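# Sequence plus predicted model, see below.
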Amino acid sequence: MNIIDELEWRGAINQQTDEEGLRELAKQKKIGVYCGIDATGASMHIGHLIPFMILKRFQLSGHNPVILIGGATGSIGDPSGKSEERVLQTEEQVQHNAESITKQMRKLFQAGESESNIRLTNNLDWTKELTLLEFLREYGKNFNVNTMLAKDIVASRLEVGISFTEFSYQILQSMDFLHLYKHEDVQVQIGGADQWGNITAGLELIRKKEGADAKAFGLTIPLMLKSDGTKFGKTAGGAVWLDPELTTPYEFYQFWVNQDDRDVVKYLKYFTFLNKENIDVLAEKVLTEPHKREAQKTLAAEMTKFVHGEEELQIALKITEALFTGDVKKLTADEIAQGFKNMPTFEASTEEQDLVTWLVDLGIEPSRRQSREDIKNGAISINGDKITELDFVVKAENSFDKRFIIVRRGKKKYFLVKLVSKND
């Protein structure tokens, strides 16, 4: 299947500048394709991942993907649809962000491995020595202000105002496309639906500089919305990050496994590398056996493995099973820290204390009477063991690595207790 046909089946194409021309080019040769991300943060979130899944598909189809890290464009900021200007970051922060994102990209695209054909670039490399006069004469002269004002992303900001810095962003991104076309044999730029104006501006610059017959193409992806009309990738806790320090692999897995039945097949097509036959089988199971959530589990496993690797996937599955069954004894302290990150959390000293009083002092139980009643009724578990003795003593040596104690009240209510010594 031609890569363009596959992208259409997966629902991954919003607009193309020349559909037939790009399809024909993909038949004739391995094409250079690029997608960029500005170094405005130290980690990508899954919203950033959306266009790079398309770039990954080009890589797997044998084409030549180029990742552009926006060290230059990230220092000024893309004029987003928001009314306020971006806060400019320091050069040091942008450099740190670029290094962090580059590391994430190398992992996702297996850059540096023997069969990898990925190239990573930073647009700061070809802009940092550019003088103001060179910028105006070589590039600014090719841009009509009226045309720039008509671009959707700029037009949406005219009422509230836009600085010259952000207004000039599309010139810098156009310069990127031109540079990669001339020096990296790149013919295609991929971007989100909101990048259409920037992409077409780049194509116009290429044709002015390289001739009207220059073979360059633009492709945008649809805006990813959930079935309820809200934007994909956001949770009550905020963005879902690729950095495991910001969003743990367990949290990452849970995000995907909790997707709505109405959305999961769309996400399987878009985010996984499963073929049509496998996805069709899972789509049928969504209809006939929705309670098993097999499609969601497959989606979660594929995405967690892709972003974090097989080892972290197995840890996420282990934590999930432990929480479902209540058998938390098999978990390590580090797995406890990951799986219980967002559970109600309390601190307690490492000194021994009777369980009845301990639960009340922490605030897990409202009174000693209720505490005793729940213990006698078998409603309290400590580290996975049901406790029914009223004289049970909580000891640090019975904890997870003298760091955590897990309390479960009833079947589903978990509490994380962090042990703190008097010297801490």
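Here it is on my side, so go on. Just so it is clear, the structure is predicted and the values come from calculations on it, not from any experiment.
# hey, let's count contacts and neighbours off CA atoms from now on
Fine.
# Just the buried residues of the longest helix that the chain contains, please?
Determined from DSSP state H, the single longest helix within the chain is helix 91-109. Within helix 91-109, the residues that qualify as buried by neighbour count (16 or more other C-alpha atoms under 10 Å) are 93-102, 104-109.
# and the comparison structure, right after this:
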Amino acid sequence: MAAASAAMTTLLRPSTSPHFLNPNKHRLSPRFPRLCSFSLPSSTPQTTIEAQPKLSATNVVDILSERGLVDSMTSDNLRSVCTNPNSIPLKVYCGFDPTAESLQLGNLIGMVVLSWFRRCGHKTIAVIGGATGRVGDPSGKSQERPELNVETIEKNRAGIRAMVYKILHRASVEVDLEMGCIKDEYLNPETNEYCNCFAVEDNFNWWKDITLLDFLGEVGRFARVGTMMAKDSVKKQLMSEEGISFTEFTYQLLQGYDFLHMFKNMGVNVQIGGSDQWGNITAGTELIRKILQVEGAYGLTFPLLLNSDGSKFGKSEGGAIWLSPAMMSPYKFYQYFLSVPNEDVVRFLKLLTFLDLKEIQELDETMKKPGYVPKSAQRRLAEEVTRFVHGAEGLAEAMKATEALKPGVFELV
């Protein structure tokens, strides 16, 4: 546990700065500007009103619900806030921990949901867990995650940051330009500067200066142990043979503080995540309500990617389905979607593509008619998802290889 010991040493060192939260009547310390409105910090360059993207009249929660992309929401008020003409666009974030060099297919749905928020006029932030990745999220696990050394985490962090930026930036460029964002405002993936519409952040940037004593005194005292133990992710670990470590037990507070920090300093008011993240997301909304004593923070979870038989979608005989072309070629990625069973393909078209529901319905009806060309729906699914992940060039590469090889039976390795 060398990395954990080093992290504990860092956290226990005497703080050289004021408490990041002032316990006096729960008011905020001058170290952080008090959040009175959902705006970026004053140091962020401001754009003119004309340059701000206009909020779409389409309700993103309604769209997500129609496509089966909503599992739970912390408040149904989120639905009305999405189209309130008097509110500014929402700022929405989704987190990705660097537990491997590449994200897997299960992570893709988070980027799809972020993209739907962008398409409806809201601002999105992808957060790389440079700090939380050193702890390990127990959600959905029955055993503690293996510890990664600092060098591995740094390598993973860099790779995932570049991948998330490339996919989401490419997906949002056309939408952003149509909505009034200036091309030069886009975030440089090597910096932490915000663009007007889309950004990638790393939670290590704010965690590196926080000590354990500060955290326990200013955040830990607002956390109720009974509530923490009632979280599904914790209960599952407690029932396992190994139990749960203190490190993983506190993970929900770390993710909760991420939401608190971003709500307070960046005006982020919505966190999204898979259904197994519900406990971590509500930990954040609870901290915001208790410490900042304000409302307006929302959480939304989407379903995990499962096959109709309940098995995890995104696994093959050769292992995980990776999003990085260095770990799985666009061709093999494309081929994986051609293997989707007929009973699942329509659902995955709704979950993982941006095709109009009417077009998906037509594909569904065509599958049931005589003369249907086998795998036509799967081919459309493969094309749309491969284009989203690997771009037009990656899709062209996959289709060219498919045509050249004409596999009767393919094997993922």
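Sure, I can see it. Not measured: the values here are computed from a predicted model.
# Superpose the two chains and report the TM-score.
After superposition, the two chains reach a TM-score of 0.76 (TM-score structural alignment, normalised by the length of the second structure), with 329 aligned residues with a C-alpha RMSD of 2.0 Å.
# picking that back up, who's in contact with the longest helix of the first structure?
By C-alpha atoms under 8 Å, 6 or more residues apart in numbering, the residues outside helix 91-109 of the first structure that reach it are 38-44, 56, 69-71, 74-75, 111-112, 116, 118, 120, 242, 306-307.
# residues near whatever residue of the first structure lines up with residue 224 of the second structure, how many?
Superposed on the first structure with TM-score structural alignment, residue 224 of the second structure falls opposite residue 144. The burial metric for residue 144 of the first structure, expressed as a neighbour count using other C-alpha atoms under 10 Å, is 9.
# same check, this time on residue 229 of the first structure
For residue 229 of the first structure, using other C-alpha under 10 Å, the count is 8.
# quick one: secondary structure of the most centrally placed residue in the second structure?
Within the second structure, one residue has its C-alpha closest to the average C-alpha position: by C-alpha atoms, centre = their mean, that is residue 94, at 2.8 Å. Here residue 94 of the second structure is recorded as strand under DSSP: H, G, I helix; E, B strand; the rest coil.
# Return the distance of it relative to residue 365 of the second structure.
Remark: distance between residue 94 of the second structure and residue 365 of the second structure (C-alpha to C-alpha, to the nearest Å) = 35 Å.
# same deal with residue 228 of the second structure?
Using C-alpha to C-alpha, one gets 47 Å for the distance from residue 228 of the second structure to residue 365 of the second structure.
# Now which residue in the first structure aligns to residue 377 of the second structure?
In the superposition onto the first structure, residue 377 of the second structure corresponds to residue 295 when matched by TM-score structural alignment.
# next one: residue 105 of the second structure
Checking TM-score structural alignment: residue 105 of the second structure goes with residue 46.
# what does residue 364 of the second structure give?
Under the alignment (TM-score structural alignment), residue 364 of the second structure maps onto residue 283.
# show me what contacts residue 352 of the second structure?
With contact taken as C-alpha under 8 Å, 6+ apart, residue 352 of the second structure is in contact with 108-109, 112, 385.
# And these, which is closest to residue 147 of the second structure?
Nearest to residue 147 of the second structure out of those is residue 108 (C-alpha to C-alpha; 24.1 Å).
# which outside residues touch whatever helix or strand the closest one lives in?
Using DSSP states H and E, the secondary-structure element containing residue 108 of the second structure is helix 105-119. Under the criterion C-alpha under 8 Å, 6+ apart, residues 56, 60, 64, 69, 92-94, 96, 123-124, 168, 171-172, 175-176, 197, 272-274, 302, 304-305, 313-314, 320-323, 351-353 lie in contact with helix 105-119 of the second structure.
# Looking at residue 228 and residue 365 of the second structure now, which is surrounded by more residues?
Neighbours per residue (other C-alpha under 10 Å) separate residue 228 of the second structure from residue 365, with residue 228 holding more: 19 against 11.
# what sits against the more buried one?
Under the criterion of C-alpha under 8 Å, 6+ apart, the contact list for residue 228 of the second structure reads 234, 249, 252.
# swap in residue 381 of the second structure?
337-338, 345, 348-349, 353.
# most neighbours, which of the residues you listed?
residue 345 (26 neighbours).
# Map it across to the first structure for me.
Correspondence of residue 345 of the second structure to the first structure, assessed by TM-score structural alignment: residue 264.
# which non-adjacent residue is nearest its match?
In space, residue 264 of the first structure comes closest to residue 296 once its chain neighbours are excluded; the distance is 6.3 Å by C-alpha to C-alpha, 6 or more residues apart in numbering.
# For that neighbour, give its distance to residue 304 of the first structure.
Residue 296 of the first structure sits 12 Å away from residue 304 of the first structure when distances are taken as C-alpha to C-alpha.
# do the same with residue 26 of the first structure
30 Å.
# And the two? Which one has more around it.
When residue 26 of the first structure and residue 304 are compared on other C-alpha under 10 Å, the one with more neighbours turns out to be residue 304, at 26 against 18.
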